[in-house]
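**Student:** Here's a sequence, model it:
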Amino acid sequence: MALLVAKALVLTALTVAAWLYLVRQGGREAIAAPDCRVAYVYDGDTIAMACDGRPEVTARLQGFDTAETKEPRCDEERAHGALATDRLRQLVKRGGAEITRVGQDKYNRPLIRLSVQGEDVGETLIREGLAVPYNGGARIDWCERLR
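**Tutor:** Model (predicted):
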């Protein structure tokens, strides 16, 4: 009986340690999401994601920021955001999209990396001048940048 109790205590301790590790990591471990697909592109850095028959969920793409299209602060931002949105839609239409979950953003949306045919879409948009690198914190003023 004592051996059974000792095994249960060890298993409990290992489980608690694993949970504490995950909490400290802030959910940032990458998890491939092969059962998920891009259902809709909202803008250059936000998509609707459909996973294994569950309702669609809005997801934020990590590692870059694009100009706003929903509530832009100037006409230049709206136009640049539309270009980024169109380009992301083109990339997704090529097929071969792979979603990797890397955590959650401050609005509790899944935070993901999106690759198309093996290339990270954020890197593509940054290289093409449609996005800037972004890993949290204050976002750039797109109106100032584009003028």
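**Student:** Every contact and neighbour count from this point should use C-alpha atoms.
**Tutor:** Fine.
**Student:** Work out which residue lies at the spatial centre of the protein.
**Tutor:** Residue closest to the mean C-alpha point of the chain, counted by CA atoms, centre = their mean, is residue 112 at 2.4 Å.
**Student:** where's the residue nearest to that one when sequence neighbours are not counted relative to residue 61, distance?
**Tutor:** Distances taken as CA to CA, 6 or more residues apart in numbering place residue 101 nearest to residue 112, at 4.4 Å, with adjacent residues excluded. With distances defined as CA to CA, to the nearest Å, the gap from residue 101 to residue 61 amounts to 9 Å.
**Student:** if I look at these two, which residues touch both of them?
**Tutor:** Counting by CA atoms under 8 Å, 6 or more residues apart in numbering, the contacts common to residue 101 and residue 61 are 111-113.
**Student:** one more to line up against the first:
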Amino acid sequence: MAFANPSTADSLSASFSICGDSRHINCVVDGDTFWFEGEKIRIADIDTPELNPPRCEAERLKGEAAKARLLALLNAGTFSLSTGVRDEDKYGRKLRTVTRAGRSLGSTLIHEGLARSWDGERHGWCH
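**Tutor:** Model prediction:
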């Protein structure tokens, strides 16, 4: 894929794992939150099921699937992070859109049924 500006090319990468109780460097918290180089990133364009705590078993299962898929997507190659309207959310997480080859990884999660577009409000995942 050709880029109009070489500086927009995907240049970020890391070996991501699932976050545990130890230091958070490059790890996935859930389907829309991860740590990258010591910064907590909230994917700005999506919302995924809650895991801490899930409100029902269906939310837990879909949340675990979203977390595993985000881990696979982040580990699949280089990516870019871009800032939108706001730099941080009320929890101090950096709000970023994550893209690879110009495509939002959040859009991939939405297409696969593991996320929704973020509209500024949380919506339940339990039926």
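**Student:** Let me see the TM-score of these two.
**Tutor:** Overall, the chain-to-chain superposition scores 0.75 on the TM-score scale (TM-score structural alignment, normalised by the length of the second structure); 106 aligned residues with a CA RMSD of 1.9 Å.
**Student:** All the strands of the first structure, residue numbers only.
**Tutor:** Counting by DSSP state E, the first structure has these strands, from start to end: 31-32, 36-43, 46-51, 57-61, 63-65, 97-104, 110-116, 119-120, 132-134.
**Student:** closest one to residue 144 of the first structure among those?
**Tutor:** strand 132-134 (13.7 Å; CA to CA).
**Student:** The second structure: matching residues for that closest one?
**Tutor:** When the second structure is aligned by TM-score structural alignment, the counterpart of strand 132-134 of the first structure is residues 116-118.
**Student:** Name the residues of the matching stretch that are buried.
**Tutor:** Along stretch 116-118 of the second structure, the positions that meet the burial threshold by neighbour count (16 or more other CA atoms under 10 Å) are residue 116.
**Student:** chain center to that stretch: distance?
**Tutor:** Put simply, stretch 116-118 of the second structure sits 12 Å off its chain's centre (CA atoms, centre = their mean, to the nearest Å).
**Student:** Likewise for stretch 65-76 of the first structure?
**Tutor:** 19 Å.
**Student:** And that stretch, what's buried?
**Tutor:** Of the residues in stretch 65-76 of the first structure, those scored as buried under the neighbour-count criterion (16+ other CA under 10 Å) are 65-69, 72, 76.
**Student:** In contact with residue 59 of the second structure: list those residues for me.
**Tutor:** Taking CA under 8 Å, 6+ apart, one finds 49-51, 125-126 in contact with residue 59 of the second structure.
**Student:** for the second structure, longest helix please?
**Tutor:** What stands out as the longest helix in the second structure, according to DSSP state H, is helix 57-75.
**Student:** Which residue in the second structure occupies the aligned position of residue 83 of the first structure?
**Tutor:** Correspondence of residue 83 of the first structure to the second structure, assessed by TM-score structural alignment: residue 65.
**Student:** Correct me if wrong: that match contacts residue 114.
**Tutor:** Yes: A contact is recorded between residue 65 of the second structure and residue 114 when judged using CA atoms under 8 Å, the distance being 7.1 Å.
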